[in-house]
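**Student:** here you go, sequence then predicted model.
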Amino acid sequence: MRATELAELAAFEAVARHRSFRRAGEERGVTASAVSHAVSSLEARVGIRLLNRTTRSVSPTDAGAMLLAQVSPAFGEIGSALDALNQYRDTPFGKVRINAPNSIAPFVFGPVMGRLIAANPKLELEIVATDRLVDIAAEGFDAGIRLGESLREGMTAVRIKPQLRFAVVGSPDYFERHPAPKVPADLKDHVCIRNIYPSGTAYSWEFSRAGKVVAFEPTGPLSLDDHELMVEAAKSGVALAYVWEDRARPHLQSGALVECLAPWCAPEDWLYLYYPARRHLSAGLRAVIEALRA
């Protein structure tokens, strides 16, 4: 098989797997138009349409689905074989793409990125930080980061550091005007920021103490999806914020913010790195996991 034919098959496999020319191009490091041209050349060469294309979606035809089922394992084996060459290198080689929530990515990767790249100079680490829900397999990520070990079927989870904690914070000026809450039920008498995902869905402020778990649903005038904005709003004295303690720590140390309900804000569940169980664990991803567990 000629190199151009193999490249066309690889482009088709990526598009059919991601159902997207753009995502396939990102994975392969080329433009979406280059991937589209490669797939069109393959279809012209075999004389069969392999993909259904609309302005909104891409999906394999029956012939394309059959071809995908046969070539995907082959490309997986090729990838594994190439990765096995890492045993003959001093350090891992290649790209590792990881998705992580924007709100916690700095605490996960900030302490390890420098020494990880220094120890593995041939490793290319790509981190996409977003709080939207991401299907890592569909979007071409090697792994993702999330709270808790509860994952959908077909994923492997590895516990990593750090263990994070939420805190309820407000400005000294706010607490001069409002008595600090003693228990979560007192929050109903306070102005509280609503925490939302990028989709607009709100999530509760959760507390626990002595085995008792309490959820509070804020109804304040502010709804934010960014913890930095929540910290700034709390510093302005307009409301209380429920944020990662590490986000607020510099302002707690400077006195710009004051924490309340500390006995109710127990450490969160552990963070986990997760990846498709069927996917070959590359030497690069293994190096990332080792760094995040250390």
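**Tutor:** Received the coordinates, thanks. Residues are numbered from 1 along each chain as shown.
**Student:** from here on, contacts and neighbour counts on C-alpha atoms
**Tutor:** Fine.
**Student:** what about the strands in the stretch 1-150 of the chain?
**Tutor:** Assigned by DSSP state E, counting those that start in this stretch, the stretch 1-150 of the chain shows strands spanning 51-53, 58-60, 94-100, 123-129, 143-147.
**Student:** can you list the residues that contact the third one?
**Tutor:** The contact list for strand 94-100 (Cα atoms under 8 Å, 6 or more residues apart in numbering) reads 122-131, 134, 136, 140-146, 284-285.
**Student:** what do you get for the second one?
**Tutor:** Outside strand 58-60, the residues that touch it by Cα under 8 Å, 6+ apart are 15-16, 19-21, 50-53.
**Student:** contacting residues around A129?
**Tutor:** Contacts of A129 by Cα under 8 Å, 6+ apart are 99-102, 105.
**Student:** give me the longest helix you can find in this protein.
**Tutor:** helix 62-84 (DSSP state H).
**Student:** buried set for that helix?
**Tutor:** For helix 62-84, a neighbour-count test (16 or more other Cα atoms under 10 Å) marks 64-65, 67-68, 72, 80, 83 as buried.
**Student:** what's the answer for stretch 249-263, then?
**Tutor:** Going by 16+ other Cα under 10 Å, stretch 249-263 has these buried residues: 249, 251-252, 256-261.
**Student:** ok, second structure coming up, stack it against the first:
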Amino acid sequence: MTSDLSELDAFAAVARHRSFRKAAVERGVSASALSHALRSLEDRLGVRLLNRTTRSVTPTEAGRQLLARLDPALAEIADALAALNSFQDVPAGTLRLNVPRLAARFLLAPILADFTAAYPRVQLEIVTDDLLVDVVGQGFDAGVRFGESLARDMIAVPIGRPQRFVVVAAPGHIAARGIPAEPRDLMAHACICRRFPSGSRYAWEFERDGQALTVTVDGPLVLDDDEVMLRAALDGAGLAYLSEGHARDAIAAGRLVTVLDDWCQSTARLFLYYPSRRQMPPALRALIDMLQGR
């Protein structure tokens, strides 16, 4: 009994995502075509692999066992194909990245035109997602995250400058509410809160003279997008905790002012990371070289 490898790969994608729609987007096909392929596979095997309802798709017990065996095998095949790229004179193929929105805007967007011009045989696919995902399980070649978020079995390469985070507010807001003298004073101020994709709220981090401090702030807004936070701060909605690079233009123009500068000394670094057991594709090496060159 034989099955087409593309059908098995399609099953693995649907089972991982638990969604025909998401798997279809990943594979560049329609959800209906993917559903048809999976039904054909189940008919040929004589085993139901997926439980389908109008709201969810989950692997059956047979599907879970098959996926557990398939994932390592498909990864080995992907590694074997990636190894062949090293024999090519120029990088080629598809390179899939999972990156947070901030990195997509400020690190990747400025180099996209240059990269595609320099490597026309590479198709670069970027998925912006602030949720920390399993890049291997989700079919990505690499991801970008801050260093403290990375799993230990990943090879991490620093990209971009270290990012300092600052507390900013509109001058009018400061004139009306006053200046916090120390981080704990923020608890009495209107702050623009940050919510992670997991649903938890970010506690603002500070450091001075080796003393680290976190403050759980509160306020009228809970947001998950830096651009919206910046706009809200500019409009006087409250204090915001943003990367200095993101707020630099508004600070230089006097539209925002910084507070607690002596407590905003720590920096964070973005890393591009990929599985340590995989050989780096030439296209990924080319992208890293371009990012580090900037």
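**Tutor:** Arrived safely, thanks for sending. Source: prediction; values computed, not measured.
**Student:** care to give me the TM-score?
**Tutor:** In this superposition the chains share a TM-score of 0.86, using TM-score structural alignment, normalised by the length of structure 1; 292 aligned residues with a Cα RMSD of 2.7 Å.
**Student:** hang on, the earlier thing: who does the longest helix of structure 1 touch, helix- and strand-wise?
**Tutor:** If you count contacts as 3 or more Cα pairs under 8 Å, 6 or more residues apart in numbering; DSSP states H and E, helix 62-84 of structure 1 packs onto helix 3-18.
**Student:** again, only this time at 10 Å
**Tutor:** Where contact means 3 or more Cα pairs under 10 Å, 6 or more residues apart in numbering; DSSP states H and E, helix 62-84 of structure 1 is packed against helix 3-18, strand 51-53, strand 58-60, helix 283-293.
**Student:** mean neighbour count and distance to P162 of structure 1 added to the ones you listed, as JSON lines?
**Tutor:** What follows is the helices and strands packed on helix 62-84 of structure 1, written out as JSON lines (neighbours: other Cα atoms under 10 Å; distance: least, Cα to Cα, whole Å):
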{"stretch": "helix 3-18", "mean neighbour count": "20", "distance to P162 of structure 1": "32"}
{"stretch": "strand 51-53", "mean neighbour count": "16", "distance to P162 of structure 1": "44"}
{"stretch": "strand 58-60", "mean neighbour count": "19", "distance to P162 of structure 1": "39"}
{"stretch": "helix 283-293", "mean neighbour count": "18", "distance to P162 of structure 1": "8"}
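**Student:** surely F271 of structure 2 meets G143?
**Tutor:** Yes - counting by Cα atoms under 10 Å, G143 is a contact partner of F271 of structure 2 at 8.2 Å.
**Student:** quick check: neighbours shared by the two?
**Tutor:** Residues within reach of F271 of structure 2 and of G143 at once, by Cα atoms under 10 Å, 6 or more residues apart in numbering, are 150, 156.
**Student:** these two: which is more packed in?
**Tutor:** G143 (26 against 21; other Cα atoms under 10 Å).
**Student:** which residue sits closest to that one, ignoring its sequence neighbours?
**Tutor:** Leaving aside its sequence neighbours, G143 of structure 2 sits nearest to N98 (Cα to Cα, 6 or more residues apart in numbering; 4.6 Å).
**Student:** please name the nearest non-neighbouring residue to K235 of structure 1.
**Tutor:** S171 (5.1 Å).
**Student:** contacting residues for that neighbour?
**Tutor:** 231-241, 251-252, 255-259.
**Student:** same check on V47 of structure 2?
**Tutor:** 41, 60, 62-63.
**Student:** tell me which of those residues you also see in structure 1.
**Tutor:** Retained in structure 1 by both residues aligned by TM-score structural alignment, their matches' Cα atoms under 10 Å are the following of the contacts of V47 of structure 2: 41, 63.
**Student:** make CSV from the contacts of V47 of structure 2 and add distance to R184 of structure 2 to it.
**Tutor:** CSV is the format used below for these (distance: Cα to Cα, whole Å):
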residue, distance to R184 of structure 2
L41, 60
T60, 51
A62, 54
G63, 52
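**Student:** between which two of the contacts of V47 of structure 2 is the distance greatest?
**Tutor:** Largest separation among those by Cα to Cα: L41 and T60, giving 14.2 Å.
**Student:** what about P220 of structure 2, how many residues nearby?
**Tutor:** Around P220 of structure 2 there are 10 residues (other Cα under 10 Å).
**Student:** surely it meets G236?
**Tutor:** No - taking Cα under 10 Å as the definition, P220 of structure 2 is not a contact partner of G236, at 11.7 Å.
**Student:** doesn't D226 make contact with Y241 of structure 2?
**Tutor:** Yes - using Cα under 10 Å, Y241 of structure 2 makes contact with D226 at a distance of 9.2 Å.
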